[in-house]
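In: coords below, sequence missing:
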């Protein structure tokens, strides 16, 4: 079984069921499956073969869903790319990933015109038409890129509805996800059809997804969190996607109310914005049975405040690209422990080890490692990095964690973000949790900075909703709740914290950017 087979089964058995709503318009499973089939056939007619690499430079839209499943049905390998990356970042991924065809919005045509000569492996560009920023046929014909171009609708129109596609093997590479590259050039994690299906299926079972669920799909589809939890798992379950093109608290509340959403998946920053939104009406969320948080640690204070205000359970989980991504979730049939990423999901094993790979006892802090059918086959064209990440069948995550006596795991921090103050370990999350409990703090980020006496010192960046809050007030608050060596040496106020496209706060960007005290 794979995602494509399961989708086809749903389209046959529940043809009239709505697969997704986008901009108020619904599309059934039968219509979606038919369009995917024709797109796959159209790609084949453009010369794309099984095993070729197809890149998607798309935001949240039906184009992404059709492009993803269409390319997979053909047997191609899909490489999702953040469409707001710079030309250099995109060029690196397309070249390193040996991409043969690119699917992008038509607003990317000017960029493609500038760089396509430097992308010799890319033979075709398929551009998705938009209602604005489109380029007229006359202008398109004048481009040097013109011979390589096709429109998304043309590809679908050329396709054959009876197309069957090749047999897909479990170990075939389905998707290559490029990591953020915070420690160097991005690495492409190769995920197989088995990786994707097993994780989507296990997540759906763990969270009890069913064909009556309506899932708000606002996380970026090109990101692995959304890909599995808010796209593949719902479609595998026969649920309905409520596709939102961009995050807006106002629109999320309206979407949830209009379509009686049952599941919302987001990152901590989204929960913070929803909680802080003045017009946020708990009645608009009354249909929600579950909120899912991932991508970064959710501050306990925010979790408790959100649950109290909106009367909905928030279950935090954990994952990484190399694991397709989910390894842990707070279970629905047992108590949810605030601050925990939960227990191991079905068919996945997590454990805590020391530097020698030896399992540590309950409560001890060590590196979290993972094993299961969701673990990647390796990094694309990087055998040494693969060998370092996967050892004896275990994926080494680089995250420091501990496990309690009930089998619940807690992320302490990224191994590389650990701050050592005078020989004492300080975990940024611990300090951040204290700051989030202060009534004036909206966001906080903690990192280590060089210190001539102690080796490192704790530095904090804070966004406050009270312009009168002072550094000394927050430092005094920290002194009341933290050991002396954990208390920040300084706190700097910012209007906002730097984030990536999923809303995750970027600590490393804070180390290099020039900041200004508010």
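Out: The structure has been received and is ready for your questions. Note that the coordinates shown come from a computational prediction; the quantities given were computed from them, not determined experimentally.

In: CA atoms for contacts and neighbours, from now on please.
Out: Will do.

In: Nearest residue to the residue of the chain positioned farthest from its centre in space, please, no chain neighbours.
Out: What lies farthest from the middle of the chain is residue 453; by Cα atoms, centre = their mean that is 39.4 Å. Leaving out its chain neighbours, the residue that sits closest to residue 453 by Cα to Cα, 6 or more residues apart in numbering is residue 422, at 7.8 Å.

In: another structure for you, compare them:
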């Protein structure tokens, strides 16, 4: 089945001279033929170092072409690619390396200072992003490709960026990565004319699998972005003629406030996509005012991450909806009772499809808890309207139970985010002797506004039931974020409880 799985080899045959990758920092471009040759050279080099089928190859690097080199090289010889979150501490990275035990670890020169702290790990380091790495690619021969590879074999392990507990290694097979790409291409109507710039971290599924792999599979062009800077992002989107882009809500929050965004007409763009977390409705409005198509999606490392499709016109009419399930996956919502939810009822989101993950590395218990009868239990709550459009309500663990009533923070966050003077807001539950939990709104004010709690309560009363109105308003300078731009509600809850205790509000 090797040639069925090695789609890059076939893509390089079909469009050898088409630009596959462009480095957004240096403007260096690689054609599909060059990209395939690079991966074959790296595969040969890995074989020369004794790498066998099933061996793990780790990478600690900013967004860089070595991600594609190593992913595709591992695919050719049956090894397993493990991209590492460089924003973690040395001890956290060591924990991941001890869990997956790679035989080799590539380290970008930018992170060579981290090597000392990793020396106790039994794996051999090599550097990427320097002349010796390019020399190695240039001098390597074609790989022997001795191993038989099936679509069920692991291709990558991506460690979850969860905010609680030990990161789990999500094992993605050739099948899951390939079918996510096929499903995305067909459901989203991607073509070889599509160009995207990727600012999402490539150690994350959003950086590798959401758009990069689908765009490459169909023969489009991926521009590698490094650090996201909102003004430069607008210029780069226009410079490279991007047609589609995926950013997280935090990036959009910064982007829409720039003069560059206000001035640009984005002539090449077909669609802006938002992912990783629910998007505030004022982002929709910023794009609507400019007449530019915008929509959001939903995904997770364990499934896809792409699962839904919505037309831009439907996204404007049904703001906040992620749309309907894509062509090759199934979705259902299940209530606490185990019964499937009806229209407009909230239930846990379950996903099934060939794009789903295989298992958690070295963690059978977590695998059993997450995958039941072929369905991935996401831990996310959602509802479906009478027309079949899905809306993400929030994380199951984030739901607030106050006085016996269920409160979904996202509903309150959407309403409060539209209030003049609020820059960002997050809603959490804080332990309360009387109510069990009380609703608390954590607010970042805009620089030129001073907010009044009584005014905020009055504003909330216009839309929200009394039990949903925050009993506490806490003002801070900045919301803590995870490495992919999600609001870190675990850290936020710890901070808020500390603030409340200091105030004597327990």
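Out: Here it is on my side, so go on. All figures in this text were calculated on a predicted structure; none of them were measured in a lab.

In: ok so, going back, and the residue farthest from the centre of the first structure? What does it align with in the second structure?
Out: In the second structure, residue 453 of the first structure lines up with residue 434, judged by TM-score structural alignment.

In: Next: residue 485 of the first structure.
Out: With TM-score structural alignment as the criterion, residue 485 of the first structure pairs with residue 467.

In: can you confirm its match is in a helix?
Out: Yes. With DSSP: H, G, I helix; E, B strand; the rest coil as the criterion, residue 467 of the second structure is located in a helix.

In: Surely it and residue 400 touch.
Out: No. Assessed by Cα atoms under 8 Å, residue 467 of the second structure is found out of contact with residue 400, at 10.6 Å.

In: List the buried residues for the lengthiest helix in the second structure?
Out: Using DSSP state H, we find that the single longest helix of the second structure is helix 32-48. For helix 32-48 of the second structure, burial by neighbour count (16 or more other Cα atoms under 10 Å) applies to 32-47.

In: what sits up against it?
Out: Applying Cα atoms under 8 Å, 6 or more residues apart in numbering, the external contacts of helix 32-48 of the second structure come out as 8-9, 11-13, 15-21, 68-70, 72-74, 76-77, 136-144.

In: And for stretch 79-91 of the second structure?
Out: Stretch 79-91 of the second structure is contacted from outside by 51-62, 67, 70-71, 74, 93, 114, 117-118, 154-159, 202-204, 483, using Cα under 8 Å, 6+ apart.

In: Please name the nearest non-neighbouring residue to the residue nearest in space to the middle of the second structure.
Out: The residue lying closest to the centre of the second structure (Cα atoms, centre = their mean) is residue 206, at 3.4 Å. With Cα to Cα, 6+ apart as the criterion, residue 206 of the second structure has its nearest non-adjacent residue at 6.2 Å, and that residue is residue 200.

In: ok, now which ones touch that neighbour?
Out: Residue 200 of the second structure neighbours (Cα under 8 Å, 6+ apart): 206-207, 225, 246-247, 484.

In: what's the matching residue for it over in the first structure?
Out: So, by TM-score structural alignment, residue 200 of the second structure is matched to residue 219.

In: where does its match land in three-state SS?
Out: When classified by three-state DSSP, residue 219 of the first structure comes out as coil.

In: Kindly report the same for residue 257 of the second structure.
Out: Per three-state DSSP, the secondary structure class of residue 257 of the second structure is coil.

In: what do we get in the first structure for it?
Out: Using TM-score structural alignment, residue 257 of the second structure pairs with residue 276 in the first structure.

In: do residue 112 of the second structure as well
Out: By TM-score structural alignment, residue 112 of the second structure lines up with residue 109.

In: circling back to that earlier point, report how many residues lie close to the residue nearest to residue 453 of the first structure.
Out: Using other Cα atoms under 10 Å, residue 422 of the first structure has 13 neighbouring residues.

In: any idea how far residue 505 of the first structure is from it?
Out: For residue 422 of the first structure, the distance to residue 505 of the first structure equals 27 Å [Cα to Cα, to the nearest Å].

In: try residue 75 of the first structure
Out: In this view, residue 75 of the first structure and residue 505 of the first structure are 36 Å apart by Cα to Cα.

In: In terms of neighbours, single out the busier of those two.
Out: Applying other Cα under 10 Å to residue 75 of the first structure and residue 505 shows that residue 75 carries more neighbours, namely 25 against 21.

In: and the more buried one, what pairs with it in the second structure?
Out: Counting by TM-score structural alignment, residue 75 of the first structure corresponds to residue 78 in the second structure.

In: Quick check: its match touching residue 52?
Out: Yes. Residue 78 of the second structure is within contact range of residue 52, at 7.3 Å (criterion: Cα under 8 Å).

In: helix or strand right after the helix or strand residue 13 of the second structure falls within?
Out: If you go by DSSP states H and E, residue 13 of the second structure is part of helix 7-14. Later in the chain than helix 7-14 of the second structure, the nearest helix or strand by DSSP H and E is strand 19-23.

In: Which residues does that following strand contact?
Out: Residues outside strand 19-23 of the second structure that contact it (Cα under 8 Å, 6+ apart): 28-32, 35, 64-65, 216, 219-225.

In: Show me just the buried residues among the residues you listed.
Out: Counted by 16+ other Cα under 10 Å, the contacts of strand 19-23 of the second structure give 29-32, 35, 64-65, 216, 219-225 as buried.

In: Might you specify the subset of the residues you listed located within helices?
Out: Counting by DSSP H, these place 32, 35, 216 in helices.

In: ok, now how distant is the match of residue 453 of the first structure from residue 454 of the second structure?
Out: Counting by Cα to Cα - residue 434 of the second structure and residue 454 of the second structure are separated by 22 Å.

In: same deal with residue 10 of the second structure?
Out: 64 Å.
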